[in-house]
Structures are given as C-alpha cells and as structure tokens.
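>>> Here is a sequence together with a model predicted from it:
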Amino acid sequence: MSESLQHWQPAQAPDNRSLEGRFIRLEKLDPIRHGDELWLALQGPDSDPKLWDYLPYGPFHERTTFDAWLKNHAASLDPHFYSVIDKSNGQAQGLLSLMSIVPDHGRIEIGHVTFGAPMQRSPKSTEAVYLLAKEAFALGYRRLEWKCNNDNARSKRTAVRLGYTFEGVFRQHMVVKGKNRDTTWYSIISTQWPPIAAGFEKWLALDNQPESGQIRTLEECRDSTV
C-alpha cells in the first residue's frame, strides 16, 4: 500500500550558507579562496595515491587543469559543491557535494566525495557527510542517496558505517575512464534519519572524541540510540 503524501511539500534547493560543525566547516566552493589549499591536499606530495581511482576525473598533473576543474565545480548548481575547512587551522582539505537534486520528489545524493589525506579516517570526514545529510533532511528531502562503483570496497564500507541501507547493484550502469562501472546503491530515508542523526551526534561529542581518539565506534553510538 502506498504511503499517503497528502501534505507533502517539495523540498528546497541547497543554498550558499556555510554549515558549521565541531571539527570542520562546509563552505560553498570558491576556487580563489580554496584553490591553493585544495591543490596541496588533493595533489600535493602527501596526497592519497588512490584518491582518484574511482572518480570520473583526475589525477591532475597540471595546476591549470585542476583550476579549470574547480571552476566548473564552483559554477555548478547540481552538483552543489562544498569545500571542507578544518576549523583547527582554517585550511581547505577536501570537497563533496549535494547532487542529483530533485526537490519535487524529495530526492538528493551526497557524492563527488574527494577528501585529502589529512581528512581520511578522521572525525572530519565523518562530520562532513553528517553536516550535508543533516542539511538535506532539514531542506525537506525524503531520500538521501549514496552511490559508488561496485569495485570500490572503501566507499561501500563507508556507506554502511554511516548508516546507509544497501539497495542493490545496477549492472553495466556506466562507462568511467574507459571501464565498465557496476553501481552500488545505498540510501537513508527520512523515517530512518532521527536515530542515525542521534548516533552521529553521540559519536562526534567531546566525551566520545577526546584528543586521544574515539572511545565508541559510530556503529556503537548509533545502536545505543535505537
């Protein structure tokens, strides 16, 4: 039986407001302000060599090409790109976006996740996704999606850790960099979000994230809210 949506109102489009967290701030991507730091984080000598493996672009060996890529991202409304700013030092250390934005049906996706090495396996990366997910549901979206190459084990583990539900695999879905991509789909729907959000808040809290590192895992914090 179909869910009644008698009082459904279309969601709002993302805007250019910054989103504040404990560890990071999400700012609308600005190539002029963020370009130098993003180049260092994403292409510098200490960058993740596997960062671009499953992305449809990169790596970038020339700064001019990288700057053009950033400029295109910044001009886009869908995807709507954010830079991730480390609040401890004010540096831009990664990118991600809200994309596949369909306000009339309340559907949106977090994608183009491109985190520099200083963000990976840290509270900063988790908080960045949490802030965008929180914003998506606050804007009235009913469904938040996460999609990745089915060969991308790291992204699939991340989706499950973040609380997404596996929905299936679209076989021969895309051709990316001359290779077949089977796409794995995950989602969080609005009725699932409150306990997932509470789990994020517990995990990010000061008593769970002292300087020495996490005490309880995100999964443990989420389970304790159910």
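Right, received. Where do you want to start?
>>> all contacts plus neighbour counts: C-alpha atoms, from now on.
Noted.
>>> quick check: longest helix of the chain.
Determined from DSSP state H, the single longest helix within the chain is helix 123-138.
>>> Pull the residues that contact that helix.
14, 19-26, 84, 86, 98, 108, 110, 115, 119, 144, 162, 190, 197, 200, 204 (Cα atoms under 8 Å, 6 or more residues apart in numbering).
>>> In addition, the following structure is provided for comparison:
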Amino acid sequence: MIERRNEFGQAIGPEVAGWTARPRPPRAAMGGRACRLEPFEPRHAPGLFQAYREDREGRNWTYLGYRPSETEDEFQRFAEATYSGEDPLFHVVVDAATGRELGVASYLRIDPANGVIEVGHINFSPLMQGSVQSTEAMYLMMRRVFDELGYRRYEWKCDALNAPSRRAAGRLGFSYEGTFRQAMIYKGRNRDTAWFSILDSEWPRLRAAFEAWLSPENFDLNGRQIQRLEDLRSQGR
C-alpha cells in the first residue's frame, strides 16, 4: 500500500472513492441447499424450544447473555422479547428438508454509514452443530453482507474464554484482531472480548472456498466432507 500524507506531512489512510452509506439488512429470507434463514417470527419459537431441549446440560447458553427457559411458554415470551427487534436482527436457521427450526443467529451493531456489521447471538442447537447447515448459514449471512449490501467489514466477537467460538471464527475465515480486556460484565462475571473480522477485499477468496466446500461433490455417500474448508481456503479457491 502506498503511504499517503496530508499537507502537514502526516500519514493518512487511503481514500474510499465513491463511498455511500449501505442499506440496512432487509427482513427477508436467505435460501441455501441445506437450510434457509428466516427473520424471526413468533411461530418459530416452539420449534426452537424443542431444538434447544436437545442441549440437556445447557452448554449452549454458557457464553450467551441470557439463560435457558424451563418451559415452552417461558421461551415464547423470551424469544418474542429478544428476537423481534431490528438490531440485533435475528434469523432462524430452518432445515431445508424438514422445515424444522435448528437455531438462531443475528446481525447486530449495524453501522450503514461505515459499512460495518457484526454477526452474533449465535445459538445453534445440537441438531445442527458441526453440520452442513451450520456452515451454510454462516455463508448465507456473509453473502448478504458483502454481495447484496456491499458492506466493508464483517465482525465476530466472543468471550475470549469461549474456545469453540474462537475455533469457529478461524475455520470460517475470520482474522483475529486482538482482545479487549474487561470489556463487559454479564451473568455477574467479567468478559474479555476477542475480536475477529473479514474485510470485503478478503471475501471473494472466502466465497470461492465456501462454495467449493458446500458443493455436493465435496461429500461422500455417507455425507462426510472430502476436503476441509480450511484446506480449500489455503488453496486459494
């Protein structure tokens, strides 16, 4: 990158020519081969409650800012209060074959003026953890951000102690940027927050790797992957 300087000799960033504020994410479904993402509606809550009941020990909720519900009525009230806003904008992951609700993820801290948006509040039930649906859901959300809306930066943040989330960010192609110490208090305990990001300039290579990984040809007759997403990315596909 060529260094630019102003009239005072101070280093300044490159010009972002022709930039205009980006649209906010629409309340519209995103469709894939294995799953689709639907903006949350109250009708999704019973299916989500049943999916989350597969998490017998409540592990999914350790690093979330809220706790599991004991009854379906309680979860219905929680979901309608938590999942119905515009920021965070929650989407429900629905199995394309069965129509069953599998989990949620959201866009949040939406900053159209600067083209920055975060993915978070991810709560994938055991029915989809480690599945094709979990990867495809993340790909579909990235594709909307970069290809449809033209954002410049996509963020992932998590409790620095959340090892599964950190591994997931790395597998999906996010770059670790650092840790904000004592960034938050939740559930009465400290949270140091690890920051990750993907930039628009990085997206074409990541998109190609996702599409190669998600291709039916990348899975054997038993549904096992043939090439890992990380390997496809390192090959520059």
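Structure's in. What do you need? Predicted model, so just to flag it, every value in this text is computed and none were measured.
>>> how about the helices of structure 1, start to end?
31-43, 63-75, 123-138, 153-161, 193-204, 218-223.
>>> In the fourth one, which residues are buried?
Pointing back at helix 153-161 of structure 1 there. With burial defined by 16 or more other Cα atoms under 10 Å, the residues of helix 153-161 of structure 1 counted as buried are 155, 156, 159.
>>> was I right about residue 52 of structure 2 contacting residue 125?
Yes: taking Cα atoms under 8 Å as the definition, residue 52 of structure 2 is a contact partner of residue 125 at 5.3 Å.
>>> what do these two both touch?
residue 103.
>>> Which one of the helices of structure 1 lies nearest to residue 53 of structure 1?
With Cα to Cα as the criterion, residue 53 of structure 1 lies closest to helix 153-161 of those, at 11.1 Å.
>>> In structure 2, what range does that closest one match?
Aligned using TM-score structural alignment, helix 153-161 of structure 1 spans residues 163-171 in structure 2.
>>> For the counterpart of residue 66 of structure 1 in structure 2, which non-adjacent residue is spatially closest?
For residue 66 of structure 1, the aligned position in structure 2 is residue 75, judged by TM-score structural alignment. Nearest non-adjacent residue to residue 75 of structure 2, counting by Cα to Cα, 6 or more residues apart in numbering: residue 69, 5.2 Å away.
>>> Just to confirm, what residue in structure 2 is aligned with residue 198 of structure 1?
Using TM-score structural alignment, residue 198 of structure 1 lines up with residue 208 in structure 2.
>>> Contact partners for its match?
Going by Cα under 8 Å, 6+ apart, the list of residues near residue 208 of structure 2 reads 233, 237.
>>> Relative to residue 157 of structure 2, how far out is residue 178 of structure 2?
Taking Cα to Cα, to the nearest Å as the measure, residue 178 of structure 2 falls 10 Å from residue 157 of structure 2.
>>> To clarify, my last question referred to residue 41 of structure 2.
For residue 41 of structure 2, the distance to residue 157 of structure 2 - Cα to Cα - is 25 Å.
>>> Those two: who's more crowded?
More neighbours surround residue 157 than the other of residue 41 of structure 2 and residue 157, with 19 against 14 (other Cα atoms under 10 Å).
>>> Wait, the more buried one touches residue 195, no?
Yes: between residue 157 of structure 2 and residue 195 there is a contact under Cα under 8 Å: 4.8 Å.
>>> Among the helices of structure 1, which comes closest to residue 9 of structure 1?
helix 123-138 (12.8 Å).
>>> What count of nearby residues applies to the corresponding residue of structure 1 for residue 218 of structure 2?
Counting by TM-score structural alignment, residue 218 of structure 2 lines up with residue 208 in structure 1. Neighbour count for residue 208 of structure 1, taken as other Cα under 10 Å: 18.
>>> The one 5 residues further on now?
Around residue 213 of structure 1 there are 10 other residues, counting by other Cα under 10 Å.
>>> Over to residue 230 of structure 2?
Count around residue 230 of structure 2 with other Cα under 10 Å applied: 16.
>>> Look up the closest residue to it, ignoring the ones flanking it.
Residue 230 of structure 2 sits nearest to residue 171 (Cα to Cα, 6+ apart), 6.1 Å away.
>>> ok, now residue 222 of structure 1?
Leaving aside its sequence neighbours, residue 222 of structure 1 is closest to residue 199 (3.8 Å, by Cα to Cα, 6+ apart).
>>> shouldn't the one you found be in contact with residue 218?
Yes: in this structure, residue 199 of structure 1 is within contact of residue 218 by Cα under 8 Å, at 6.7 Å.
>>> returning to what we had before: shared neighbours, residue 178 and residue 157 of structure 2?
Contact criterion Cα under 8 Å, 6+ apart; residues shared by residue 178 of structure 2 and residue 157: 194, 195, 196.
>>> just checking, what residue in structure 2 corresponds to residue 38 of structure 1?
Match for residue 38 of structure 1 (TM-score structural alignment): residue 48.
>>> Nearest residue to that match in space, please, no chain neighbours.
residue 101 (5.5 Å).
>>> now do residue 112 of structure 1
Per Cα to Cα, 6+ apart, closest to residue 112 of structure 1 is residue 96, 5.2 Å.
>>> now the buried residues of helix 153-161 of structure 1 in CSV, with distance to residue 173 of structure 1?
Formatted as CSV, these follow (distance: Cα to Cα, whole Å):
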residue, distance to residue 173 of structure 1
155, 17
156, 17
159, 19
